[in-house]
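Novice: no sequence on this one, just coordinates:
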C-alpha cells in the first residue's frame, strides 16, 4: 500500500468514526454549543462539509477555486464562519450529515485517482495529494474533538494521530509567517510518546531546540483544542518555547486558541452567578 493510499484510508476511518458519533445524536444535541465560540455541533459538521467541497473544487477546478481564495482574502476573519452559518441555515441535521458524507466520498475518490505528482492549490501553499488528505484528516479530528468535548465523550487516541502531529511539525514555519515573525533557521527535535509507548520523532537527534511530550497532547496543542498550560508538552530552548505558544497546524489567520481550564472554570462560575 502506498503512503498516499494509506493516509486516504486513514482519513476515511477518521471521518467514519466522527460520523458514527454525530449520527447517534438527537436533533436537539446538534443545536448545542461546542468549545468553539458561537459554533454548535451543526456548525462543526457544516464546516467539514464545506471544506471538503472546497478541497474538491481545488482539485478539480483550480480556476474556480481561485474565486474562493479571493473571498477569503477579502474577509479573512469571517469567511469560515459565514460558510458554516450558511450551511447550518440551509440544512436540517440529517441533510447536513448527508451533504458531508457525499462531499467527503467524492473528495476521497478524486484524491485516490489523482496522478502522481499532482499539486492542489489551497489557502496556504499548494499541497500534494497526501498532504491534502492529511490536512483533511487533521481538521476532521480537530473538529471531532470539539464535538466530543461538547457531548461529553472521551475518544480513544488512535495511530491516526501521527498524521496530525506530522502536519503540525511541518507547519512550524507557517505559524511564524502568519504572525509576521521570522522563523528560526535551525531544525527542532520533536519526540512524542504515542499509546503503547511508541516513540514518534522528527528532526535531528542532537538539536538544541527540543519539544517532548504526549502525542495526543501535542495534537491538541497544534490544533489549538487545548491551552498549553493543560497539556503534557514541554520545550527545551527559547525558540522551541516560543513555537509552542504559536503553533498551528491549520491554514489561515492565527486562531484565538483556548483558555486554560482554570480560567474556563472561573468564567463559567461567573456566568452562572450573572457576573459581568
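Specialist: That came through fine. None of the values given here were measured: they were computed from a predicted structure. Numbering: from 1, shown residues only.

Novice: CA only for contacts and neighbour counts going forward, please
Specialist: OK.

Novice: what ranges do the strands span in the protein?
Specialist: 119-120, 127-128, 189-193, 199-202, 210-214, 233-236 (DSSP state E).

Novice: ok now the fifth one, how far from the chain's centre?
Specialist: Using CA atoms, centre = their mean, to the nearest Å, the distance from the centre of strand 210-214 to the centre of the chain it belongs to is 20 Å.

Novice: give me the contact list for it.
Specialist: Residues outside strand 210-214 that contact it (CA atoms under 8 Å, 6 or more residues apart in numbering): 188-194, 232-237, 240.

Novice: which of these sit farthest apart?
Specialist: Within those, two members stand farthest from each other by CA to CA: 194 and 237, at 23.0 Å.

Novice: and the two? Which one has more around it.
Specialist: Set residue 194 next to residue 237 and count neighbours by other CA atoms under 10 Å: residue 194 wins out with 19 against 14.

Novice: residue 223: how many residues sit nearby?
Specialist: 25.

Novice: and it, what does it touch?
Specialist: 138, 142, 168, 248-250 are the contacts of residue 223 under CA under 8 Å, 6+ apart.

Novice: now, among these, which is nearest to residue 205?
Specialist: Looking across the contacts of residue 223 and measuring by CA to CA, the closest to residue 205 is residue 168, at 18.5 Å.

Novice: isn't that closest one right up against residue 217?
Specialist: No. Judged on CA atoms under 8 Å, residue 168 makes no contact with residue 217 at a distance of 11.9 Å.

Novice: could you measure from the closest residue to residue 132 other than its chain neighbours over to residue 80?
Specialist: Leaving aside its chain neighbours, residue 132 sits nearest to residue 120 (7.6 Å; criterion: CA to CA, 6 or more residues apart in numbering). Using CA to CA, to the nearest Å, one gets 20 Å for the distance from residue 120 to residue 80.

Novice: check residue 96 too.
Specialist: Shown here: residue 96 relative to residue 80, a distance of 17 Å by CA to CA.

Novice: okay, these two: which has more neighbours?
Specialist: residue 96 (19 against 15).

Novice: tell me who's in contact with that one.
Specialist: For residue 96, the contacting residues are 42, 45-46, 49, 87-88, by CA under 8 Å, 6+ apart.

Novice: sorry, back to before: turn the strands of the chain into TSV, columns for mean neighbour count and distance to residue 257.
Specialist: Supplementary listing: those in TSV, determined by neighbours: other CA atoms under 10 Å; distance: least, CA to CA, whole Å:
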stretch	mean neighbour count	distance to residue 257
strand 119-120	20	28
strand 127-128	18	25
strand 189-193	21	21
strand 199-202	15	24
strand 210-214	20	19
strand 233-236	17	16
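
Novice: mind giving me JSON lines with the ones you listed and columns for distance to residue 106?
Specialist: Output for these, formatted as JSON lines (distance: least, CA to CA, whole Å):
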{"stretch": "strand 119-120", "distance to residue 106": "16"}
{"stretch": "strand 127-128", "distance to residue 106": "17"}
{"stretch": "strand 189-193", "distance to residue 106": "34"}
{"stretch": "strand 199-202", "distance to residue 106": "32"}
{"stretch": "strand 210-214", "distance to residue 106": "34"}
{"stretch": "strand 233-236", "distance to residue 106": "37"}
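
Novice: here's the one I want to compare it with:
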C-alpha cells in the first residue's frame, strides 16, 4: 500500500525537525491544547502501536486497548492515559522509539491486504483506512510541532489521501453533531503541492469548496480555522461543513478559533 510508505515518509519528515532538540526542549508547549512535543509524540506512538496490534489480531488489539478504553470511560483524557503506558519514556528516547515502531508498523501495513478488516476503538475499518488514519494523524499533529518550531513543512502529494479522508467524512461531521446530512455534498476542487488539480463530486457552481489541498487538509484536521485560509466556499452547505469539519473519530470537536493556530515567528 502506498499509504504505508506515505505514513513512513510523514513520520520521517516530523522526526527530522525533532533531531536537533534536547530532552528539555521536548517539554515545550504547542498551540494544540498546550500539549508539549512529548505529549504529541507519545500520543502518536501509542496509537501507532494500537494500529500494529489491530493488524496482528483482534485479540492483540483488544488486550492492548482494554486499559485505554477503561480509562476513557472514567473520563481520563488520552493525553493522561498515555503516560502510565509509556512508563517514563520521554524526550529523545521516546522520539527514537516512536520512529523505530512507526517504521515497523509501516512495514507490516505495506505487506498487508488493503481490504483486511481490523478492529478499532470505533467501528472496524480496512487496513487501508487504518494506515491512512496513521498518515493523517501524523501529519495533523505534526502541524503543531512545525508551528512551534517556526518551520514551514515541505508538502508532498501524499496530502491527497488526507484530503480524500476529509471529503469522505462529510457525512460523519454532520451525523456526529446530530445534524441531518445535507445532499448533495459540495463539489470539492483542490490544487495539490505539485500543481495537480484534484476533484471530488459533481461539479456545482453554487455548492463547492475550492482551494489548495494543504489548506483543505488543515481545516478538516482542525489544525487551522477556515477563516485563516484562502479556501473559497460557495453555498450554505459548503460553509457549514468547513466551519465544523472533522475527519477524525471521537466526539464532536470545535475547530480552533480564528488566529489561534499559527506558525511561530
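Specialist: Great, that's in hand. Not measured: the values here are computed from a predicted model.

Novice: what TM-score do we get after superposing?
Specialist: Superposed pair, TM-score by TM-score structural alignment, normalised by the length of the second structure: 0.89. Supporting alignment: 259 aligned residues with a CA RMSD of 2.3 Å.

Novice: hmm, back to that, closest to residue 116 of the first structure among the contacts of residue 223 of the first structure?
Specialist: residue 138 (22.2 Å).

Novice: quick one: map the closest one onto the second structure.
Specialist: Using TM-score structural alignment, the partner of residue 138 of the first structure in the second structure is residue 136.

Novice: residue 31 of the first structure too?
Specialist: Residue 31 of the first structure maps onto residue 27 in the second structure, by TM-score structural alignment.

Novice: for the closest residue to that match other than its chain neighbours, grab the count of nearby residues.
Specialist: Computed as CA to CA, 6+ apart, the closest residue to residue 27 of the second structure that is not its neighbour in sequence is residue 36, at 5.3 Å. By the criterion of other CA under 10 Å, residue 36 of the second structure has 20 neighbours.

Novice: can you tell me what residue 36 of the second structure aligns to in the first structure?
Specialist: Using TM-score structural alignment, residue 36 of the second structure pairs with residue 40 in the first structure.

Novice: could you check how far its match is from residue 110 of the first structure?
Specialist: From residue 40 of the first structure across to residue 110 of the first structure, the span is 30 Å (CA to CA).

Novice: ok, the counterpart of residue 92 of the first structure in the second structure - contacts?
Specialist: Taking TM-score structural alignment, the alignment pairs residue 92 of the first structure with residue 90 from the second structure. Applying CA under 8 Å, 6+ apart, we find residue 90 of the second structure in contact with 23, 38, 42.

Novice: checking the residues you listed against the first structure: which ones persist?
Specialist: Counting by both residues aligned by TM-score structural alignment, their matches' CA atoms under 8 Å, not one member of those carries over to the first structure.

Novice: which of those tops the neighbour count?
Specialist: residue 42 leads the contacts of residue 90 of the second structure on contacts (other CA under 10 Å) with 24 neighbours.

Novice: my guess is it contacts residue 86. True?
Specialist: Yes. Counting by CA under 8 Å, residue 86 is a contact partner of residue 42 of the second structure at 7.4 Å.

Novice: these two touch, right, residue 245 of the first structure and residue 226?
Specialist: No. Assessed by CA under 8 Å, residue 245 of the first structure is found out of contact with residue 226, at 11.6 Å.

Novice: more neighbours: those two, which one.
Specialist: Legend: neighbour count by other CA under 10 Å for residue 245 of the first structure and residue 226, higher for residue 226 (20 against 16).

Novice: excluding its backbone neighbours, what's nearest the counterpart of the more buried one in the second structure?
Specialist: Here residue 226 of the first structure is matched to residue 224 in the second structure, going by TM-score structural alignment. Leaving out its chain neighbours, the residue that sits closest to residue 224 of the second structure by CA to CA, 6+ apart is residue 218, at 5.4 Å.

Novice: how near is that neighbour to residue 132 of the second structure?
Specialist: For residue 218 of the second structure relative to residue 132 of the second structure (CA to CA), the value is 16 Å.

Novice: which residues does the aligned partner of residue 185 of the second structure in the first structure contact?
Specialist: Matched by TM-score structural alignment, residue 185 of the second structure corresponds to residue 187 in the first structure. Residues counted as contacts of residue 187 of the first structure (CA under 8 Å, 6+ apart) are 203-204, 207, 209.

Novice: cool, residue 23 of the second structure as well?
Specialist: 90-92.

Novice: kindly report the same for residue 199 of the first structure.
Specialist: Here residue 199 of the first structure is in contact with 191-193 (criterion: CA under 8 Å, 6+ apart).

Novice: what residue is smack in the middle of the first structure?
Specialist: residue 139 (3.1 Å; CA atoms, centre = their mean).

Novice: picking up where we left off before, the match of residue 138 of the first structure: neighbour count?
Specialist: 26.

Novice: the one 5 residues further on now?
Specialist: Around residue 141 of the second structure sit 20 other residues, with neighbours defined as other CA under 10 Å.

Novice: and if you look at residue 230 of the first structure?
Specialist: So residue 230 of the first structure, with other CA under 10 Å, has 13 neighbours.

Novice: name the nearest residue to it, ignoring sequence neighbours.
Specialist: residue 260 (6.4 Å).

Novice: any idea what the one you found aligns with in the second structure?
Specialist: In the second structure, the residue paired with residue 260 of the first structure according to TM-score structural alignment is residue 258.

Novice: that match and residue 12 of the second structure, how far apart?
Specialist: Distance from residue 258 of the second structure to residue 12 of the second structure, by CA to CA: 30 Å.

Novice: would you mind getting the average deviation of stretch 126-139 of the second structure from the first structure?
Specialist: Aligned to the first structure and superposed, stretch 126-139 of the second structure gives a mean residue distance of 1.1 Å (mean CA distance after the TM-score superposition for the first structure).

Novice: run the chain-centre distance for that stretch.
Specialist: 8 Å.

Novice: stretch 186-198 of the first structure too?
Specialist: 19 Å.

Novice: contacting residues around the match of residue 260 of the first structure?
Specialist: Residue 258 of the second structure touches 224-228, counting by CA under 8 Å, 6+ apart.

Novice: residues contacting residue 33 of the first structure?
Specialist: By CA under 8 Å, 6+ apart, the neighbours of residue 33 of the first structure are 39-41, 150.

Novice: which one of those is nearest residue 75 of the first structure?
Specialist: For the contacts of residue 33 of the first structure, the nearest to residue 75 of the first structure is residue 39 (18.5 Å; CA to CA).
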